[in-house]
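Novice: Could you look at this predicted model? Sequence included:
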Amino acid sequence: MKQLTLKLVFVVVLLVCLCEFAGAQSATNDDIEWLEAEEFTLYWGEEVNASGYLITAQDFSPSYAFDSDYDYVMLSVLSRNKESWSAILARNNSDIPDHYTFENLINITAVEIVTGNDIPSPYTTINVTIANKSVSGTKVVKKIDTIIAVEEHRADEVYMDERAHIEFRIKNLKGEPLDHVELISPVPEEFIFDPDVDPIWNFSLPSFGQKTVKYSLKALRPGTYNFSDTQVLVSIGGRTYAKNLNDSQIVVHGPFINLTKDVSADTIQAGNALNVNIIAKNEGDRATYVSVSDEIPTGAVLLSGDISESKVLHPSDSLNLTYSVRMDVAGNIIIPPVKAKFVDSKEYEGIVYSRRLLVDVSDSFRSDEYEWLEEDSSSFTDDYTDSIDDSFENIQDESVVSEDDPVEEDYGMFQFAFDLLDSIKAYFGT
């Protein structure tokens, strides 16, 4: 009779609880992404905080000296938004489920229920999982959101000559210090830190403390840029929790002059013409006044065209310059970069340069002339050698001395005295 009464009491309690949380169980959980489960042990009347949800063991089934299929636990759940639910969970009971999902936000599974009368207090072990995303779109409170709160302030639009200021405020929501907090804030490659800083910050936070991180950026060219993958990492008890911030955009306005210079050939013969083509294009989103000026290479002569021009360039407009020069000097000739100055109505101004070029100018005319001279000089040398040989033979013939001819003596520096003496002797006939 006593056992029948207990069964009736149990049925009444079960019906009351089912009426209370009839709407708490979702029809399907297939579309829900769950975070990693956490395990808790609850004794009768105890309460735990699972990622912002307060779970209380309100009551247990009556204790017996033996295990019973009717062992159950009555749980109450209170959300951060002050929503409350209740559930009865059992193990190995076909009439009572062992898990429940509340509003597609939190799932509780009974792992163990102990109600024996030989223990000080009944207790249960439960697994709690928090929804990461649900089809209903209900806001989900993650564990990291119970640890820290992050505010981000970022400029939406800047001009090319302005800095984009970014600020993060990280607050510790717990009554315990956080020793390992890391902020990672990557930026697009079209930006530079101004002043230069490391985009990774490591710090600690005292209980309910706050940290402000500020930095500024300068854009290298106009455009719309996405900022993503910003994270705040918190390490607690050997585990790391990550808070991913929402993507954001910064729009950069201003002119941007893309200046290019090309030549008609990389190799050319001395004395020939080289054509030069210059294009200045405004790839920004604001108009600007552009002055382009170039200089011809050393030793070159301008044949036609202009090497300077000025013009207002609206977005996507271009300025083209074409001219020809005669390359008179041989060698590896450096083609100087072209320069463009610009200024817009906002008085944002700058100077841009094209890249330098190298042209190989070969002196082919002199090379051909040298070959002709070499051939001609070879022929002339042969003729001249023959002529010298003949002349030398004639000289040798004329210089042969006959034995009958008298041999004149040579007195060197006193020759004039002996010549004078010979003249006197001849005068007197001796």
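Specialist: Alright, I've got the coordinates. Residues are numbered from 1 along each chain as shown.
Novice: use CA for all of it now, contacts and neighbours both
Specialist: OK.
Novice: Let me see the contact set for the residue minimising distance to the centre of the chain.
Specialist: Residue closest to the mean C-alpha point of the chain, counted by CA atoms, centre = their mean, is residue 189 at 3.9 Å. Shown here is residue 189, which makes no contacts under the criterion CA atoms under 8 Å, 6 or more residues apart in numbering.
Novice: Identify the residue nearest residue 271 in space, chain neighbours excluded?
Specialist: Closest residue to residue 271 apart from its sequence neighbours, by CA to CA, 6 or more residues apart in numbering: residue 328 at 4.9 Å.
Novice: cool, and residue 262?
Specialist: Nearest non-adjacent residue to residue 262, counting by CA to CA, 6+ apart: residue 277, 5.3 Å away.
Novice: Quick one: residues contacting the residue nearest to residue 344 when sequence neighbours are not counted.
Specialist: Distance criterion CA to CA, 6+ apart; nearest residue to residue 344, sequence neighbours excluded, is residue 288 at 4.2 Å. Counting by CA under 8 Å, 6+ apart, residue 288 touches 255, 312-314, 342-345.
Novice: just residue 335 next, same as before
Specialist: Applying CA under 8 Å, 6+ apart, the residues near residue 335 are 296-297, 356-359.
Novice: switch the cut-off to 10 Å
Specialist: Residue 335 makes contact with 261-263, 276, 295-298, 355-359, according to CA atoms under 10 Å, 6 or more residues apart in numbering.
Novice: now residue 294
Specialist: Contacts for residue 294 (CA under 10 Å, 6+ apart) come out as 261, 278, 306-309, 321, 336-340, 353.
Novice: Let me see the ranges of the strands in the stretch 301-430 of the chain.
Specialist: 308-313, 318-327, 331-335, 339-343, 349-353, 357-362 (DSSP state E, counting those that start in this stretch).
Novice: Put this next to the first one:
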Amino acid sequence: MRIKVCLIVLFAIALCANTAIASSDENTNWNETVNHTLYWGDSIEVDGFLIKANDFSKARPFDIETDYVMLTINSDDSEEWSALLSVNNSQIPNTKIFGERLNITAFEVVTGIDIPAPYTKIGVSTFNVTEKDIDSWINNTIFVTKTRSKDTYIDERVFITIQINNLRNLEFQSVLINETLPENILMDPDINVDQTVNISPYSKNTIQYSVKALRPGNYTIPPTEIEIIDNGIKYYQYTNSTELVVYGPYINATKTAKVDGNNPQLYDITIKVKNEGNRAAYVEINDEMLPNSVVMQGKIATEMVIFPDKIKTLEYSIRIEDIEGNPIVPSAKVYFSDSKGYSDIFKTKKFYLLEEEEDLPEPIEIPEDDQNTEVSGTPTEENDGEDTEYPSFGRIRSVKDILDNTMRIINEALEHK
């Protein structure tokens, strides 16, 4: 009989030891417990949690073992919990975990009419969430992808699809979708990609939008950020990036004027056009003459084809019979189209043409609200796309320079009074 009792005792000890070891393994991620004493109405803050001793069991002539404390807990993420904890009560537990991140254990509850105020002694520990734990959890819960429909042309839209797969029987509210697009890629104005969605258990959420490129080239659409809040913890998941190729011509044009050093009435006009796209374009250039001027050499209009990364030039000379004031050099109009049928019109910037002066400041072109700042077309080929030096502006000055010079003269006159 004694042998049987000993075996039972040894078995119980071994079972308790195994249980303790298992419990220890499970609690390796919990921070060290810190003890606190809370009197009725007291509160403490622990790692973003506000714990308050809100109430106690009814006071009796003396303290009893089944007394309990009512705790209220609020987190920084506006979560709220309440719980009853007791030490020796078979109906009320002595420990509880809140939001999977806060563990509170009551090891003494004292109440009764023989003390000034009831109080409790509790042990508090918080869960130590590591980046590895977060990544593992979110990767096993949410799977996201991003795809595009096809490569596109400069005047076409391409559709981007974001898919969110919920792999668990969990529901997520107010999931944030944060999208980022590269420069020169515009999003469909009728669709708001940066939005909040709810994700049901084992569901697939699909978000689709379209984009359009301002110029041809190779683009990388960055990963989309998915922000999920679960039990007060923020998790982030990112889609893959996707590559987008946009085809088409892209043309820049400039117009300059240079005075003849021997004859102030003669000017050389140069219009340079470069195709910075990846498709050839047919170009028509039509320039506008200055007032009271005649063409001495060359022509003011031409048509040509310019291949990608090529530069073509239209040059002509004019004589101005009578320069009145500071005439404005008008814009040259550049029309272009390609083999696909895509076309557009561009106008070069205007600028002032002034009489020759010494030590003129750097000229600045006149900005216009209704002028494009970039062009598309095809002029006379000059090189294989290498940067070329434009002729100097000569006697060209900006409106700002004129105003600055005028104000300087006025200020000097006032100073001599």
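Specialist: That came through, no problem. Since we're looking at a predicted model, the values are computed, not measured.
Novice: aligned partner of the residue nearest to the centre of the first structure in the second structure?
Specialist: Aligning on TM-score structural alignment places residue 189 of the first structure opposite residue 183 in the second structure.
Novice: now that match: how far from residue 216 of the second structure?
Specialist: According to CA to CA, to the nearest Å, residue 183 of the second structure stands 12 Å off from residue 216 of the second structure.
Novice: on that earlier part again, closest one to residue 5 of the first structure among the strands of the stretch 301-430 of the first structure?
Specialist: Ranking these by proximity to residue 5 of the first structure (CA to CA) places strand 349-353 first, at 92.0 Å.
Novice: For the closest one, list every residue counted as buried.
Specialist: Residues of strand 349-353 of the first structure classed as buried: 349, 352-353 (neighbour count, 16 or more other CA atoms under 10 Å).
Novice: aligned partner of residue 47 of the first structure in the second structure?
Specialist: Aligned partner of residue 47 of the first structure by TM-score structural alignment: none.
Novice: ok, residue 47 of the first structure touching residue 55?
Specialist: Yes - contact criterion CA atoms under 10 Å: residue 47 of the first structure and residue 55 qualify, at 5.5 Å.
Novice: returning to what we had before: counterpart of the residue nearest to residue 344 of the first structure in the second structure?
Specialist: So, by TM-score structural alignment, residue 288 of the first structure is matched to residue 281.
Novice: What separation do you get for that match and residue 151 of the second structure?
Specialist: With CA to CA as the criterion, residue 281 of the second structure and residue 151 of the second structure are 20 Å apart.
Novice: circling back to that earlier point, kindly reformat the contacts of residue 294 of the first structure as JSON lines containing distance to residue 141 of the first structure.
Specialist: Conversion of the contacts of residue 294 of the first structure to JSON lines gives the following (distance: CA to CA, whole Å):
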{"residue": "261", "distance to residue 141 of the first structure": "58"}
{"residue": "278", "distance to residue 141 of the first structure": "59"}
{"residue": "306", "distance to residue 141 of the first structure": "68"}
{"residue": "307", "distance to residue 141 of the first structure": "66"}
{"residue": "308", "distance to residue 141 of the first structure": "64"}
{"residue": "309", "distance to residue 141 of the first structure": "63"}
{"residue": "321", "distance to residue 141 of the first structure": "62"}
{"residue": "336", "distance to residue 141 of the first structure": "63"}
{"residue": "337", "distance to residue 141 of the first structure": "59"}
{"residue": "338", "distance to residue 141 of the first structure": "59"}
{"residue": "339", "distance to residue 141 of the first structure": "57"}
{"residue": "340", "distance to residue 141 of the first structure": "56"}
{"residue": "353", "distance to residue 141 of the first structure": "54"}
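Novice: now the helices for the second structure?
Specialist: Applying DSSP state H to the second structure gives helices spanning 2-26, 131-139, 399-415.
Novice: follow-up on the earlier one: just checking, the residue nearest to residue 262 of the first structure touches residue 263?
Specialist: Yes - with contacts counted by CA under 10 Å, residue 277 of the first structure reaches residue 263, the gap being 6.3 Å.
Novice: Next, show the common contact partners of the two.
Specialist: By CA under 10 Å, 6+ apart, the residues touching both residue 277 of the first structure and residue 263 are 322-324.
Novice: Distance to residue 60 of the first structure and neighbour count added to these, as a markdown table?
Specialist: Shown next, in a markdown table, are these (distance: CA to CA, whole Å; neighbours: other CA atoms under 10 Å):
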| residue | distance to residue 60 of the first structure | neighbour count |
| --- | --- | --- |
| 322 | 93 | 17 |
| 323 | 96 | 17 |
| 324 | 98 | 21 |
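Novice: Pick the one among those residues closest to residue 367 of the first structure.
Specialist: Ranked by distance to residue 367 of the first structure (CA to CA), those are led by residue 324 at 25.0 Å.
Novice: which residue in the first structure lines up with residue 346 of the second structure?
Specialist: Aligned counterpart of residue 346 of the second structure in the first structure: residue 352 (TM-score structural alignment).
Novice: Count the neighbours of the nearest residue in space to its match that is not next to it in sequence for me.
Specialist: Spatial nearest neighbour of residue 352 of the first structure, chain neighbours left out: residue 340 (5.4 Å); criterion: CA to CA, 6+ apart. If you count neighbours by other CA atoms under 10 Å, residue 340 of the first structure ends up with 22.
Novice: In the second structure, what sits opposite residue 340 of the first structure in the alignment?
Specialist: In the second structure, the residue matched to residue 340 of the first structure (TM-score structural alignment) is residue 334.
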